[in-house]
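Below: sequence and its predicted model.
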Amino acid sequence: MLVHAHPDDETIGTGAVMAQHAAAGDGVTLVTCTLGEEGEILVPELAHLASDRDDGLGAHRIGERDAAMKALGVTDARWLGGEGRYRDSGMAWDEATGAATAAPDIPANAFWHADLREAADHLVAIIREVRPQVLVTYDQFGGYGHPDHVQAHRVATYAVALAATASYRTDLGEAWDVAKVYWTAQSESRLREGLRRLRASGDTTTFEGMDPDGDLSWMATPDALISTVVTAEEFADAKLDAMRAYPTQIQVDGPFFALSNNLGAFIWGTECFRIAKGAAVAGPDGVERDLFAGID
């Protein structure tokens, strides 16, 4: 089970792992917390969908997520609390500190404002129904500080604990203890290498302001903290196809994506995680290579 904040987050961070396990016949359940109504629209002819115009981006991104899941082979994709229950909170960007809430007047139903217990209960019901052995979400910083990523971390963490408590909300199903919980991670060494390759290719605008040799602590995880590295290069193409399903959010004809196509397996075929519950089972190289390692 994967708990993500907005449509496209799942593909960018965990698309290869999702495709890998779907192809193996394992149950893969995606829970998305918002419709991503506040996302930046990269397709000029769809600019009218913006929240300050027609406010139709969320509905549009439902279709994008459906197409992405088809590309990854995932058939169980859900919305936390139901479609549109929680709204994208938006964000402000600071290259030095990452993302933060955009304004104090975000809507009352913004995910950032969600009651933690109520939101967690929606996820408790799904966990007890699906009974996943592994759950993947963000770290306490939400990867790069986005308030909805932070909230997804809080909701997932609380829901895992509540779902395992036999005396809690028996109306939500029989208790289930998730064996392993992982936080997604951006490897510092891989991010620096990717940035160096971008700059060497002549691209100085993508991730502008991010110095391959500068401070990336707000964006990357030191490699020493990463417990698990899953290499699924054979599913890099499926991940790229799923990314193409999000044209409003990802510039498929931009220099970064073009370079990504040339370096597909390097950039997209490997995904990194931090173990947050359970024990990582390291291989000969000292790194765990399978999210299900050690689970009977």
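Okay, I see it.

Every contact and neighbour count from this point should use C-alpha atoms.
Noted.

what's the neighbour count on residue 65?
24 (other CA atoms under 10 Å).

looking at it, it is touching residue 244, isn't it?
No. The pair residue 65 / residue 244 is not scored as a contact, 10.6 Å apart, by CA atoms under 8 Å.

Return the set of buried residues in stretch 106-120.
Neighbour counts over stretch 106-120 (16 or more other CA atoms under 10 Å) mark 106, 110-114, 116, 119-120 as buried.

In CSV, list those residues along with distance to residue 208 and secondary structure.
As requested, these are exported to CSV (distance: CA to CA, whole Å; DSSP: H, G, I helix; E, B strand; the rest coil):
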residue, distance to residue 208, secondary structure
106, 28, coil
110, 29, strand
111, 29, helix
112, 28, helix
113, 31, helix
114, 33, coil
116, 35, helix
119, 36, helix
120, 37, helix
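
which one among those gets closest to residue 100?
The closest of these to residue 100 turns out to be residue 112 (CA to CA; 10.6 Å).

Now for residue 135: which residues touch it?
1-3, 178, 180-182 (CA atoms under 8 Å, 6 or more residues apart in numbering).

Which of these fall in helices?
Judged by DSSP state H, the subset of the contacts of residue 135 located in helices is empty.

just those now: which is nearest residue 193?
Nearest to residue 193 among the contacts of residue 135 is residue 182, at 23.9 Å by CA to CA.

surely the closest one meets residue 133?
No. Counting by CA under 8 Å, residue 182 sits too far from residue 133 to count as a contact (11.2 Å).

of those two, who's got more company?
A side-by-side neighbour count of residue 182 and residue 133, using other CA under 10 Å, places residue 182 first with 23 against 18.

what's near enough to touch that one?
Each residue near residue 182 by CA under 8 Å, 6+ apart is listed here: 134-138, 273-277.

got it, and residue 180?
Residue 180 makes contact with 133-135, 275-279, according to CA under 8 Å, 6+ apart.

could you pull out the strands for the stretch 51-200 of the chain?
76-79, 92-94, 98-100, 134-137, 180-185 (DSSP state E, counting those that start in this stretch).

Tabulate these (a markdown table), appending distance to residue 155.
Compiled in a markdown table, the strands of the stretch 51-200 of the chain are given as follows (distance: least, CA to CA, whole Å):
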| stretch | distance to residue 155 |
| --- | --- |
| strand 76-79 | 13 |
| strand 92-94 | 22 |
| strand 98-100 | 18 |
| strand 134-137 | 10 |
| strand 180-185 | 13 |
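
take a look at this one as well, against the first:
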Amino acid sequence: MGAPSVLFVHAHPDDESLWTGGTIARIVEAGSATSVLTCTWESGTPRHTELTSALRILGVDAPIALGYADGGFPESAPQSAALCECRFDDAVRQIVEHIRILRPDIVVTYDAYGIYGHPDHIQTHRLALAAVEAAACGPLYPEAGPAWQARSLYLSTVPTRVMHRIRHQVSAGPPAAGAVSPGTPEAAIDLELDVSAWVEQKWSAIGAHRSEMDRSPALVELAALDVARRNALLGTEWYLRRDLVAGGADLV
């Protein structure tokens, strides 16, 4: 059997590069048919254009855009609902249609906390998991095509120790009193993927998101790090693995 086909489901342009860019570059090089679905920022908006450039760097064709609005930026899709306010069933149906067309062996999205608690990330996690289950159920959304069973889900996450390191090196300051500490305990992580050989490609893809590089304090701090420290932060990506059929599918 050849390399598995993989669908990444992300909330915003830049998430695909920042959290999974090394994985994307690595599996594309290994021959995986790879697609990226992004829930917010409709086609033609500046950040969608940046996303297309970033994916080109990573070796992926144009993104699939659901076209919902980013919760903080109504201009991202002026005629559409914000992702967290959309009709859940409508969004699930959209993702199901793409799953049934693409027939991925693996679907990748965020962990249940959206890595660090972003509401759009959490919503995307919920939508993706619901869609993977629904895509395998023929009586649901029959108009979306024949049922398709993905073999495994991979949930992008970050170890708690690395979250502490990120907060120390690139966040704007200490967490507020009583704030939830994000991150996954080391023992719960199923896959620690070395992407150091693709870290320059990953950083170039992150840099293609120019508007976020200019706007985000965390990305500004990341860009200010010396290359060795930045590469150390970006050179590993982590996942929780959930097999949906016996044996599942390896991401690498």
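Nice, I can see it. Since this is a predicted model, take the numbers as computed values, not measurements.

picking that back up, out of the strands of the stretch 51-200 of structure 1, nearest to residue 233 of structure 1?
Among these, strand 180-185 comes nearest to residue 233 of structure 1, with 17.6 Å by CA to CA.

Filter the contacts of residue 180 of structure 1 down to the buried ones, PyMOL style.
Those of these that count as buried under 16+ other CA under 10 Å are selected in PyMOL with:
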select buried, resi 133+134+135+275+276+277
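
mind checking what residue 150 of structure 2 lines up with in structure 1?
Applying TM-score structural alignment, one finds that residue 150 of structure 2 aligns to residue 178 in structure 1.

and the gap between its match and residue 267 of structure 1?
Plainly put, residue 178 of structure 1 is 30 Å away from residue 267 of structure 1 if you go by CA to CA, to the nearest Å.

Residue 120 of structure 1 too?
For residue 120 of structure 1, the distance to residue 267 of structure 1 - CA to CA - is 33 Å.

buried ones in stretch 126-138 of structure 2?
Buried-residue list, stretch 126-138 of structure 2, by 16+ other CA under 10 Å: 126-136.

once the structures are aligned, where does that stretch end up in structure 1?
Under the criterion TM-score structural alignment, stretch 126-138 of structure 2 matches residues 154-166.

how distant is the matching stretch from the center of its chain?
Chain-centre distance of stretch 154-166 of structure 1: 19 Å, with CA atoms, centre = their mean, to the nearest Å.

And for stretch 216-225 of structure 1?
That offset, for stretch 216-225 of structure 1, works out to 17 Å (CA atoms, centre = their mean).

Just the closest of the contacts of residue 182 of structure 1 to residue 127 of structure 1, please.
Taking CA to CA as the measure, residue 127 of structure 1 lies nearest residue 135 of the contacts of residue 182 of structure 1, at 9.2 Å.

residue in structure 2 matching the closest one?
Under TM-score structural alignment, residue 135 of structure 1 pairs with residue 107 in structure 2.

Quick check: which element contains residue 206 of structure 2?
helix 199-207 (DSSP states H and E).

Which residue range of structure 1 does that helix align onto?
Helix 199-207 of structure 2 lines up with residues 236-244 of structure 1 when matched by TM-score structural alignment.

Any chance you could list what contacts the matching stretch?
For stretch 236-244 of structure 1, the surrounding residues in contact (CA under 8 Å, 6+ apart) are 8, 11-12, 15-16, 19, 67-72, 250, 252, 261, 264-265, 268-269.

now stretch 112-122 of structure 1
By CA under 8 Å, 6+ apart, stretch 112-122 of structure 1 touches 80-81, 86, 89, 147-148, 151, 154-156, 158-159, 172.

what do you get if the cut-off is 7 Å, keeping everything else the same?
Among residues not part of stretch 112-122 of structure 1, those counted as contacts by CA atoms under 7 Å, 6 or more residues apart in numbering are 80-81, 89, 147-148, 151, 155-156, 158-159.

mean shift between the match of helix 199-207 of structure 2 and structure 2?
With mean CA distance after the TM-score superposition for structure 1, stretch 236-244 of structure 1 departs from structure 2 by a mean of 0.4 Å once superposed.

where do the helices sit along the stretch 101-250 of structure 1?
Here the stretch 101-250 of structure 1 has its helices, by DSSP state H, counting those that start in this stretch, at 116-130, 147-163, 188-200, 236-244.

Select, out of those, the one closest to residue 224 of structure 1.
helix 188-200 (9.6 Å).

where does residue 57 of structure 1 sit relative to residue 11 of structure 1, distance-wise?
In terms of CA to CA, residue 57 of structure 1 sits 18 Å off from residue 11 of structure 1.

Neighbour count: the two, which is higher?
A direct count of neighbours by other CA under 10 Å for residue 57 of structure 1 and residue 11 places residue 11 higher, at 26 against 23.

mind checking what that one lines up with in structure 2?
Here residue 11 of structure 1 is matched to residue 17 in structure 2, going by TM-score structural alignment.

what angle do the top strand by length along structure 1 and strand 180-185 make?
Counting residues, the longest strand found in structure 1 (DSSP state E) is strand 270-277. Counting by axes from the mean of the first three to the mean of the last three CA atoms, to 10 degrees, strand 270-277 of structure 1 lies at 130 degrees to strand 180-185.

How about residues contacting strand 270-277 of structure 1?
Contacts for strand 270-277 of structure 1 (CA under 7 Å, 6+ apart): 14, 180-187, 225-233.

now do 8 Å
Applying CA under 8 Å, 6+ apart, the contact partners of strand 270-277 of structure 1 are 13-14, 16-17, 179-187, 225-233.
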